[in-house]
Structures are given as C-alpha cells and as structure tokens.
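Asks: Kindly generate the corresponding structure for this input.
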Amino acid sequence: MLSEKEFFKKQKIYQTSRLKLRQFKVDDADSMYTYTSNPNVAKYCSWPVYQTIEEAQKYIQFILTCYEKQVLAPWAIEIVETGEMIGAIDFVSWSDMHENVEVGYVIAEEHWGKGYVTEAFSKLIQIAFEEINVHRLTAKCCSVNQASAAVMKKNGLFFEGKTRESFYKDQQFYDMDHYGMVRNDYFARI
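Replies: Modelled structure (predicted):
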C-alpha cells in the first residue's frame, strides 16, 4: 500500500465522465461558501454552518497548506462541462498500519440527486483499491441521512453496523451508520 505521503506527493487531478477532482484554489471560496453556509448541507456534517465568506477563505488556506505538506486534503468536485466547483470529497482518515481509508464528501444542495457524489465516490474507490492498494475502505453517515447511505450502497459498500448516538450536532445526538468494502469485494465487482 502507498503511504499517505507517497500518494499525496503526486497531487493528481482525476476525471470521470462528468467531473474533475482537482485541488482547491483560492478563488473557490465563493463556491465553497455556497454550500458551507447552507444549513441543509451542513446539517449532518461535522462543521458548523459558515456565517461569513472569510470562513471559507480560511479553510481553503488550510487546505492549501495541507497540499504543501503532502497530507490528507480534499479534492474540489468540479463539473467538467461548466467548470463549476460544487463540493468536496476526500480521504478523511488514512491508516498505513491497517491499510484502510475512510471517505467523506459534501455537495451543494442544488446538485443533490444528480449522481455527482456517486460518480466522485466511485472514482475514489477505484483510486483506493487500484492506485493506493488499500485493503479496506469505509464511509459513514447519520442514520437519518438516507441520501448519503444510498451513495454508499450504489457504490457497493456493505452496511456493517450502527453506533448509537455517536454524532452530536445542534444539541442533538445522531446514530451513525457504518459502511465498508474490502479488496475482494471491490475486485469481485469490476
């Protein structure tokens, strides 16, 4: 398995039929603010609703620092046809020791239901198993977030269990559903 440092040294751009997964740029702040300031989008995310564009600018600066350090950092999801940046996807955790990664994603509300997250997630699964050579890939979502669960299921991940009241947001506890796929699962699908 490639180490995190080896993988992020390359800082590649990936493309699917409709999307480009690329590094964030300073001028993505407006697009990022569009989804990070939307309470419907932020509802099941670990970060609070952004109140100012400066919060998006600050986060992008943090991401750019991560690129320089060659550590975990998200890709911007861009629609190839329009050049519009609509969200982010990344390996939110990476374990060289256990040969596994966890994927997280977010997308602007106006692009929900168009299959973009499913497509971007499919590409990250391919990268994880074919380029990085992980043994296991996981993802999780709030149990009530069935749209996110559907993305995981469409991409062949298996429901592996629930952790009760393990996510706290806006003065409420949520159960989390955990999904996973191991190397044999992936190669049996392709």
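Asks: CA only for contacts and neighbour counts going forward, please
Replies: Fine.
Asks: in the top helix by length along the chain, what counts as buried?
Replies: Ranked by number of residues, the top helix in the chain under DSSP state H is helix 53-69. Residues of helix 53-69 classed as buried: 53, 55-57, 60-61, 63-64, 67 (neighbour count, 16 or more other C-alpha atoms under 10 Å).
Asks: okay if I get those residues as CSV plus distance to Ile107?
Replies: Putting the buried residues of helix 53-69 into CSV (distance: C-alpha to C-alpha, whole Å) gives the following:
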residue, distance to Ile107
Ile53, 17
Glu55, 17
Ala56, 14
Gln57, 17
Ile60, 16
Gln61, 20
Ile63, 17
Leu64, 20
Tyr67, 21
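Asks: residue ranges of the strands in the chain, please?
Replies: 14-15, 19-22, 75-79, 85-95, 100-107, 136-142, 158-169, 172-182 (DSSP state E).
Asks: Of all those, which one is nearest Glu119?
Replies: Put simply, out of the strands of the chain the one that sits nearest Glu119 is strand 19-22, at 7.9 Å, with distance taken as C-alpha to C-alpha.
Asks: which residues touch that closest one?
Replies: 12-15, 75-80, 116, 119-120 (C-alpha atoms under 8 Å, 6 or more residues apart in numbering).
Asks: cool, and stretch 104-113?
Replies: With contacts defined as C-alpha under 8 Å, 6+ apart, stretch 104-113 is touched by 34-35, 38, 40-41, 86-92, 117, 139-140.
Asks: neighbour-wise, which of the residues you listed leads?
Replies: Ranked by neighbour count under the definition other C-alpha atoms under 10 Å, the contacts of stretch 104-113 are headed by Gly87 with 26 neighbours.
Asks: closest one to Arg189 among the strands of the chain?
Replies: That would be strand 172-182 among those, by C-alpha to C-alpha, at 10.8 Å.
Asks: and this one, so I can compare the two:
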Amino acid sequence: MDHKGTVKLETERLILKKFSLDDSEQVFKNWANEDEVTEFLRWKSHNNIEVTKNILSEWIKSYKNLDFYQWSIVLKETEESIGTISVVGMDEMTNKVHIGYCLGSKWWNLGIMSEAFSKVISFLFEKVGVKRIESQYDPENVGSGKVMKKCGLVYEGTLRNADWSNRGIVDACMYSILAEEYFRNI
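Replies: Below you'll find the predicted structure:
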C-alpha cells in the first residue's frame, strides 16, 4: 500500500477531514455522548467533554503517521462534525483494511454514512492501493449492514460470537469489497 494519511476528501454534501481540538464540542454534542450511537461499538459514550478532548488529542498526534486514517464527517451545510469513519484494522501483507464508522443519530437514514464510506472506498482503492476493504456489524445493527450493502460490499458470512461491543459478546456479519470488483464497476 502507498499510504497517504488522512487527506481531505469531499462529496456532494460532506467534507471528510482531520479532526482538530476545535471540533471537541461538536463531536461531544453531536455523537460521542450518545448511548444510542455507541450501543454496537467497543467504546462507551463520553460522559464529559474532557474524554472527547483526550481522544481527539490522541488522533491528532497519530496524523503524523501516513498509515493512520481517521476522518471527521463534516456536513457542508452546517460545517459541523457529525460522525467519524476510519481504518480500524490493517494487514499490510494482504493489502487489507477494516473500516469502522459512527454517526450522530440525528443524521441516521439520510444516506450520509453511505456517501462518506463510498468516498473512502474510492480513495483507498484508487490512491492507497488497497486490495480488500472489509467491515463487519452486529446483526442487530441493521442500519450498519444497509450502509455496507449500499456501498457495494458483499456478504461473506456471520461469525458466531466473534466480536464484542457494549452489548457484550456478539455475532459479526462480515462484508467486503475487492479492488477488482470496485474497478470493474466504476
């Protein structure tokens, strides 16, 4: 892979960019403090803005690494950070990345995450040289699965009791898209 780091990406409605500490209040208010958002995730919702600031500080430090990909999803209309999408796992040997994402509940079911994920898919295949992009979701988190399908990922199977989240030990529905499939369909 030819890593580029978290570069600014743009879609019709969104800007995907690096976080800054100035985003702390929006991140906390718009999604990081919502139990509904973190129910299927591995991290607890933030109970105060200091938690948000500490995490953003760690991400900001990591931006110096070109193999670190953590985007703030910013709605152009309001210039607010409303969620995040990132590479949460990577295997250099197979040129594979695993994507994770979350979005404030106010913006669910508007196609925003699909728009962001589609842009990240294009960037990773076309600019970084990734060969496989995968993601997984708890079968109870139907909305997350819809995003993967809408973005062209293919269902590979359900791994039983293979993951954990704030709900405990859970099944994981695995989806992926390969570079050859992506390039065949653009």
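Asks: Phe19 of the second structure reaches Tyr69, doesn't it?
Replies: No: with the criterion set as C-alpha atoms under 8 Å, Phe19 of the second structure and Tyr69 do not qualify as a contacting pair; they are 10.8 Å apart.
Asks: returning to what we had before: can I get the strands of the first structure in CSV with distance to Val49 of the first structure?
Replies: Supplementary listing: these in CSV, determined by distance: least, C-alpha to C-alpha, whole Å:
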stretch, distance to Val49 of the first structure
strand 14-15, 29
strand 19-22, 24
strand 75-79, 19
strand 85-95, 15
strand 100-107, 13
strand 136-142, 17
strand 158-169, 11
strand 172-182, 15
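Asks: which residues of the second structure does stretch 152-164 of the first structure align to?
Replies: For stretch 152-164 of the first structure, the aligned range in the second structure is residues 148-160, judged by TM-score structural alignment.
Asks: Touching that stretch from outside, list them.
Replies: By C-alpha under 8 Å, 6+ apart, the list of residues contacting stretch 148-160 of the second structure reads 114, 117-118, 134-135, 170-177.
Asks: Output those as TSV; include the columns distance to Thr94 of the second structure.
Replies: TSV is the format used below for those (distance: C-alpha to C-alpha, whole Å):
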residue	distance to Thr94 of the second structure
Ser114	25
Phe117	21
Ser118	21
Glu134	12
Ser135	15
Val170	26
Asp171	24
Ala172	21
Cys173	21
Met174	17
Tyr175	16
Ser176	14
Ile177	14
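Asks: how about those, which pair is most distant?
Replies: In terms of C-alpha to C-alpha, the contacts of stretch 148-160 of the second structure reach their longest pairwise distance at Ser118 and Val170, which sit 26.2 Å apart.
Asks: count of neighbours near the aligned residue in the second structure for Val106 of the first structure?
Replies: Here Val106 of the first structure is matched to Cys102 in the second structure, going by TM-score structural alignment. The burial metric for Cys102 of the second structure, expressed as a neighbour count using other C-alpha under 10 Å, is 20.
Asks: Please report how far Cys102 of the second structure lies from Thr158 of the second structure.
Replies: Cys102 of the second structure sits at a distance of 21 Å from Thr158 of the second structure (criterion: C-alpha to C-alpha, to the nearest Å).
Asks: for Trp59 of the second structure, same thing?
Replies: The span separating Trp59 of the second structure from Thr158 of the second structure equals 31 Å under the rule C-alpha to C-alpha.
Asks: Val130 of the second structure too?
Replies: For Val130 of the second structure relative to Thr158 of the second structure (C-alpha to C-alpha), the value is 23 Å.
Asks: Look at these two and report which has more neighbours.
Replies: Under the criterion of other C-alpha under 10 Å, the comparison of Val130 of the second structure against Thr158 puts Val130 first, with 24 against 16.
Asks: give the contact list for the nearest residue to the more buried one once chain neighbours are set aside.
Replies: Computed as C-alpha to C-alpha, 6 or more residues apart in numbering, the closest residue to Val130 of the second structure that is not its neighbour in sequence is Asn95, at 5.1 Å. Taking C-alpha under 8 Å, 6+ apart as the definition of contact, the neighbours of Asn95 of the second structure are 1, 129-132.
Asks: What of Ser62 of the second structure?
Replies: Residues touching Ser62 of the second structure, when contacts are defined by C-alpha under 8 Å, 6+ apart, comprise Phe68.
Asks: corresponding residue for it in the first structure?
Replies: In the first structure, the residue paired with Ser62 of the second structure is Cys66, using TM-score structural alignment.
Asks: same deal with Glu25 of the second structure?
Replies: Using TM-score structural alignment, Glu25 of the second structure sits opposite Asp30 in the first structure.
Asks: Can you give me the neighbour number for its match?
Replies: In terms of burial, Asp30 of the first structure registers 15 neighbours under the definition other C-alpha under 10 Å.
Asks: what sits against the residue nearest to it when sequence neighbours are not counted?
Replies: What sits nearest to Asp30 of the first structure in space, not counting adjacent residues and going by C-alpha to C-alpha, 6+ apart, is Ile53, at 6.9 Å. Residues touching Ile53 of the first structure, when contacts are defined by C-alpha under 8 Å, 6+ apart, comprise 29-30, 33.
Asks: so which of the strands of the first structure comes closest to Pro48 of the first structure?
Replies: Evaluated with C-alpha to C-alpha, these place strand 158-169 nearest to Pro48 of the first structure, the distance being 8.4 Å.
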